[in-house]
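Engineer: next comes the sequence, and after it the predicted model I'd like to discuss.
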Amino acid sequence: MSDGGLAGLRELSKLASRRDRIILPLWAYALIGSAASTAYSIKGLFPDASSRQDFAEGIGAASGAIALYGRLDENSLGAITTWRSLVLGAVLAAIMSILLVVRHTRAEEQTGRQELVASGVVDRRAPLVAVLRLVIGVNLGVGLIIGAVLPVIGLGAAGAFALGLSMAACGIVFAGIAAVCAQLFEASRTANSVALTLLAAFYLVRAAGDMSDDAQWLRWLSPVGWAEEVQPYTGDRWWALAIPVVAAAILIALALRLLDRRDFASGVLPGRPGPAYAGAGTLGTFGLAWRMHRGSLFGWSIGVLVAALVFGSFVKDVDLLTDSDRVQEIMAELGGSQNMADAYVSSIVGVFGILAAVFALTVIVRARGEEAGGRIELVFAGTPSRARWLLSHLVFAVAGAVVILVAAAFGMGLSQGLGAHDVGGALGDAFGAVSAQLPAVVLIAALAVLLFAVVPRWTSAGWGMLGLFAFLTLVGPQLKVSQYVLDVSPFTHVPKLPGNDVSATPLVVMAALAVVGVAATLVAFRRRDLLA
C-alpha cells in the first residue's frame, strides 16, 4: 500500500514498527523456524522412500492426524513437510495478524491514545492502513524467507515458495477479518474474540473437509483450506493464491468503508448495556476478577477440550505414527517411557501444562493492565486492600489453570478410552498425568506475579521466561542441552506420567517455592507505589 495521500501514514507506520520491534521478530522466527525445523526433522526421520511410504500409510489410517494437520496424499519429503507445517503455520500467521491489527486499531481507540494522535494532522484512515501495511509486509516477508530457506535444506524451490506464500495468504485474509471486527465492536477483547472464534470455526470446516472423501469441497469455504488448495510440492497450484488475495482486498475495503461510517471510539454494532444491578457473584474483588476473566477461561477450556479430544484419538494409532526408530527415540525423550503410547500421552500432557501456564500468565498481564490503565485506583478508593485485589487475580490464574488441565485430562482420557475400550483406566491415567503439571504451573504464575509486584514495567517479560521454559522442555532434549540448563525449567522436574514412578520431592519443592514467591509478592506490592 502506498501513502495514497493519507496524512500521517508514514509516521504511523514507523510508530507501529517501533512498538512491535520485539514481538514481530519473535513471530517471524516462530513461523520460519517452525517450517525450517520441520523440514530438517522430516529429512532426518524419513531418509528413504520406504520409511516415508510407511509413514504416509499410517497417517492415512489416523483420522485424528488428518483432522489436525490435513490429508497426506504423497510421500515425498516436500509433501510430508507441507502436511506437518502448512495448516498449523497458517493458523499461527492468522493469530499473529489478528492480534496485531486489533492492537493498533481498536485497542488504541479504546484506551484513548488514538484520539491524542488524531488531534494532529492525521488522516482518519491512516492508523488502519498503517497497521495493515505492516502486517501484510510481515506475512509476505515470512513467506518469502520460508521459500528461500527450505531449498537450502534440500527441498524444491517452487514448492517452498508455494508453502510460504500460502501461509502468508492465510495471515493476510485474517488481517482483513480482524480489521472488519475492529470496526464492528467497541471493545478490543470482543474484536479479538470474534476474529479468533471465526478462525476456530474455519479450522473446523477445513478439518471436516479433510476427513471426508465426499465433502472435500468444504475446504473451499475456509481460508485455512485455501492454503491447502495451493498444494505445495504436490501440485503447486499458484492460481489458488488468487482466492485469498481477492478475499483480503474485499475485507480491507469493507473495513475502510465501515471506518468512514462510524463515530470515533464507537463500533458499528452498539455495545450491549449492562444490568442495572450487579449480581451477588460479581461483588467484591473476587467477583470483579471473575467478571474480567470468565470469558477467556471459557474459550480456553473449550479450545483445550477439543484439542485434547483430537490428540487423545491418536493414541490408538501411535505405533503407526512412530514406526521410525528416530521418532521412537524422540518420543521416549519427551515422554520418559519406552512404551510409545505412554510416552505420547506424557508428551502431549506436557504441552497442555505449558498452555495452562500461558493462561495463568494472561491473567497476571491483564492485572498489570488494570494498573497501567489507572482503573486500579478506582478500586482502591473503596475498602478493598491491595493484598485482596492481587490475590483475586492470582487465585483466578491458578483456578483457571486447573480448569484447563481438567479439560485436557477429560478430553485425552475420553477419546483414548473410547479407542481402547477402557474409558475408566484412560481417564485415571490422564488425570494423574495432568495433576503432576500443576505445581510447575503454580510456580510460574508465582514468578510472574512476583515480577509484577517488584518491577511492574517488566511484567510482560514473563512471556520471555515462559518461552524459555517451553523451549527447554520441548526442544532441549533433542538439542542435547546440558541437564543443568534443562533444570532451569520447572517442567523438567515434573514426573513424566503415565508409565513412570512419581517422586514427591520436586513437586513439594516447587509448591514451597510458589508459596514463598506469593508471600514476597504480597509484601512487595503493599510497599510500592502504583504506576500508571
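Structural biologist: Sure thing, it's come through. Computed from a predicted structure; not experimentally measured. Residues are numbered from 1 along each chain as shown.
Engineer: use CA for all of it now, contacts and neighbours both
Structural biologist: Fine.
Engineer: elements contacting the longest helix along the chain?
Structural biologist: What stands out as the longest helix in the chain, according to DSSP state H, is helix 386-420. Here helix 386-420 is seen to pack against helix 284-313, helix 340-372, helix 423-435, helix 438-454, helix 504-527 when contacts are counted using 3 or more Cα pairs under 8 Å, 6 or more residues apart in numbering; DSSP states H and E.
Engineer: list the buried residues in it.
Structural biologist: 386, 389-398, 400-417, 419 (16 or more other Cα atoms under 10 Å).
Engineer: count of neighbours near Val358?
Structural biologist: 20 (other Cα atoms under 10 Å).
Engineer: which SSE is Leu99 in?
Structural biologist: Per DSSP states H and E, Leu99 falls inside helix 77-104.
Engineer: by contact count, what packs against that helix?
Structural biologist: helix 23-45, helix 63-69, helix 126-153, helix 157-184, helix 188-211, helix 223-229.
Engineer: next up, a structure to set beside the first:
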Amino acid sequence: MNALTGTGVLVRLAVRRDRIVLPAWIAVFVLMAVGSAAATIPLYPSLASRVQAAETINGAQSMVALYGRIYDPASIGALALVKMSGFGAALVAVLAIFTVVRHTRAEEASGRQELLGAATVGRSAPLTAALLLAFGASLVLAVVTGLGLIAAGLPADGSFAFGLALGGIGAAFAAVAALVAQLTASARTAIRTAVAVLGAVYVLRAIGDTAGQTGPQWLTWLSPIGWSQQLRPFAGNRWWVASIMIAFSVVVTAGAYVLAARRDTGAGLIPDRPGRAAAVPGLSGPLALAWRLHRGLLSGWLIGFVLLGLVFGNLASSVGSFFDSPQARDMIIALGGEKGLIDAFVTAELALVATMASVYGIQAVMRMRAEETHLLAEPILATPTSRTRWAGSHLVIAILGSTLLMAVMGTAAGLAHGAQTGDMAQVGRLLGAALAHMPAIWVLIGITVAAFGLLPRLIAAGWVALTGFFLIGELGPLFQLKEWVIDLSPFAHVPRLPGGAFEPMPLALLAGLAALLAIAGLAGFRRRDIS
C-alpha cells in the first residue's frame, strides 16, 4: 500500500457522483460558446462591420474591464467570443472550484473520507481522484468546445485555442481549490477563499486591460484569466502562453500535496476562529439561525451584484454606439424590450442577472438538505421547533435574499445610468424592471423546495430546471424553437421592462405557482423521514 492506493476506485466513485452535474455544465458552456458564434457570424458579414464593433468594445472601458479586450478587430471569432473569454472563463473556474472542494474538503467535513482512509486507501488518493476528475472535465471541455466552434463555422486553430484557454482556466483553478482545501477547515470557507482568489485575479486582469500605455498593463500577466485571454484565440493563437497555465497548475498542485502531507485528516492548516462561549440574545430562533448560516454567502453575492449593476449601468449609456448595424439592433431587440435600443439592452442584461440571482436562491434552499445530511437539523427538530418553522426560515432567507440581490443590482444600475445621462429617474425604472423578475426566480426556489420535501434525493432538480430554462432563454430565439417550448421557462413570462408594457397577470400566476410548489415541499417535509 502506498499514498495513491485506491485512486482508481475513488475516481470511479467521483465520476458516478458527478455523472449528471459535470456533463450538464460542460454542455452549458459549449452551447453558450457555439450559440454565441452561430448568432454573431451572420450579424457582421463584412470586415468593416467587424472592425467597427470591435473598436467600439475596446473603446468602452467598462466593457473591457468586464469581458476583456479584442486583440484582432478583423476576427469574427474574437468578436463572437469576447464575453466567453472573460465572464465565461470565470464561470468555468467556479465549476472547477466546486468540483474539487466537493470531493476533498467537503468529504473530510462529513467524515466520509476518514472512513475511507481506514480501509485500503492511500493518504493522497482522495486529493488525486478529485484533481483527476477536475482536470479530465477541463480537457473534455476544451476538446468539445473546439469541435463545436469548428461546426459553427470558425477556423479550427482558433477554435481549439479557445477551447484550450477555457480548459486551462479550469485546470488552474482546480489546483487553486486543492491548495485552499488544505488551508481551511470547512468546505464553505474553502469555496469562499478560492472564489475570493478568482475575484482578485479577475480584478487584476481588468486593471491591466484598461490601463493606458503608461499604466500597469503587466498586471494582466499576474492573472490566470489574463493568461487565457493572452493566448489570443482567433487573434494570433499564442500557444506558448498555455505553458504558463500548465506550469502554474503543476506548481500549485505540488504545493497542495506538500500541505496535505503536513496536516491531520479533517483539520486545516489555518484553524477556524472559535465562536462565542454563549449564544447572543438574537440567536434565539430558527430564523435567526438561518440568517447566521446564510449571511456570509449573501454578503459575497451582494458585493458582486452591486458591481454588476454599476458596470451594466455604465454600459447601457454607450450601447447605442455598439449596436450600430441593423442586424445587431434586430438581435438585441428580439431578446427583449420595445421602446428603444438601450431599454432592450437593459432588459436582456437583467434576464441574465435574474438567472444568477436564481443560483443564490437555489443555493439557499439546498442548505437545508446539507444541514439534514450532516446531521445538524435533527438536534434542532428534537426541540419544540417544528419542521415547517425550521424549513420556512431557510425559505424566507432564500426569497428575501434573492429579492435583495435584484434590488441592489437595479438600484446600482439606475444610479450609474442616471449619472451618465443626467436622468436620475432611471433609478426607479431599473429598480422596478429588476424586481419584475422576482416571481420567475421564486418559481425556481419553489421547484427546489418541492424536491427537498417530496424527493430529497432529487434535490438537484433545481439546478436541472435552472439550466434548462437558461438554455431555452439563450438559445431559443437563435434556434427558432417553438413558442410553447420557450414558454416553459418562467422568465419568458416576465414583462419586458423597462420600455415594455407592465402586465401583472403573468407575474401573479408565476407567484402563485411558486407558492404552490413551496407549500407542496413543506407539506412533504412534514411527512417524510429525516435522512
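Structural biologist: Happy to help now that I have it. The structure presented is a predicted model; accordingly, all values stated were derived computationally and were not measured.
Engineer: can you say which of the helices and strands packed on helix 386-420 of structure 1 is packed in most?
Structural biologist: Burial of those is given as mean neighbour count (mean count of other Cα atoms under 10 Å); helix 438-454 ranks first at a mean of 25.
Engineer: give me the contacts around the helix or strand immediately after that helix in the chain.
Structural biologist: Proceeding N to C from helix 438-454 of structure 1, the next assigned helix or strand is helix 461-474, under DSSP H and E. Helix 461-474 of structure 1 is contacted from outside by 334, 354, 357-358, 361, 444, 447-448, 451, 485-486, 488-492, using Cα atoms under 8 Å, 6 or more residues apart in numbering.
Engineer: ok, stretch 249-262 of structure 2 next?
Structural biologist: Residues contacting stretch 249-262 of structure 2 (Cα under 8 Å, 6+ apart): 124, 171-173, 175-176, 178-180, 182-183, 269.
Engineer: mind running it again at 6 Å?
Structural biologist: By Cα atoms under 6 Å, 6 or more residues apart in numbering, the surrounding residues in contact with stretch 249-262 of structure 2 are 172, 175, 178-179, 182.
Engineer: equivalent analysis for stretch 67-76 of structure 1, please.
Structural biologist: By Cα under 6 Å, 6+ apart, stretch 67-76 of structure 1 touches 52-53, 56, 87, 207, 210.
Engineer: that stretch: end-to-end distance?
Structural biologist: Distance between the boundary residues of stretch 67-76 of structure 1 (Cα to Cα, to the nearest Å) amounts to 20 Å.
Engineer: if we go by neighbour counts, what in it is buried?
Structural biologist: Result for stretch 67-76 of structure 1 [16+ other Cα under 10 Å]: buried residues 67-72, 74-76.
Engineer: ok, back up a step: now the helix holding Leu99 of structure 1 against helix 188-211, angle please.
Structural biologist: Relative orientation of helix 77-104 of structure 1 versus helix 188-211 (axes from the mean of the first three to the mean of the last three Cα atoms, to 10 degrees): 160 degrees.
Engineer: ok, average deviation of helix 77-104 of structure 1 from structure 2?
Structural biologist: Once the two models are superposed, helix 77-104 of structure 1 sits on average 1.8 Å from its counterpart in structure 2 (mean Cα distance after the TM-score superposition for structure 1).
Engineer: next SSE after that helix?
Structural biologist: helix 106-111.
Engineer: okay, that next one sits on what stretch of structure 2?
Structural biologist: The aligned range for helix 106-111 of structure 1 in structure 2 is 105-110, by TM-score structural alignment.
Engineer: hmm, back to that, JSON lines for the helices and strands packed on helix 386-420 of structure 1, including distance to Pro223 of structure 1?
Structural biologist: Listed next are these as JSON lines, based on distance: least, Cα to Cα, whole Å:
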{"stretch": "helix 284-313", "distance to Pro223 of structure 1": "19"}
{"stretch": "helix 340-372", "distance to Pro223 of structure 1": "25"}
{"stretch": "helix 423-435", "distance to Pro223 of structure 1": "34"}
{"stretch": "helix 438-454", "distance to Pro223 of structure 1": "34"}
{"stretch": "helix 504-527", "distance to Pro223 of structure 1": "43"}
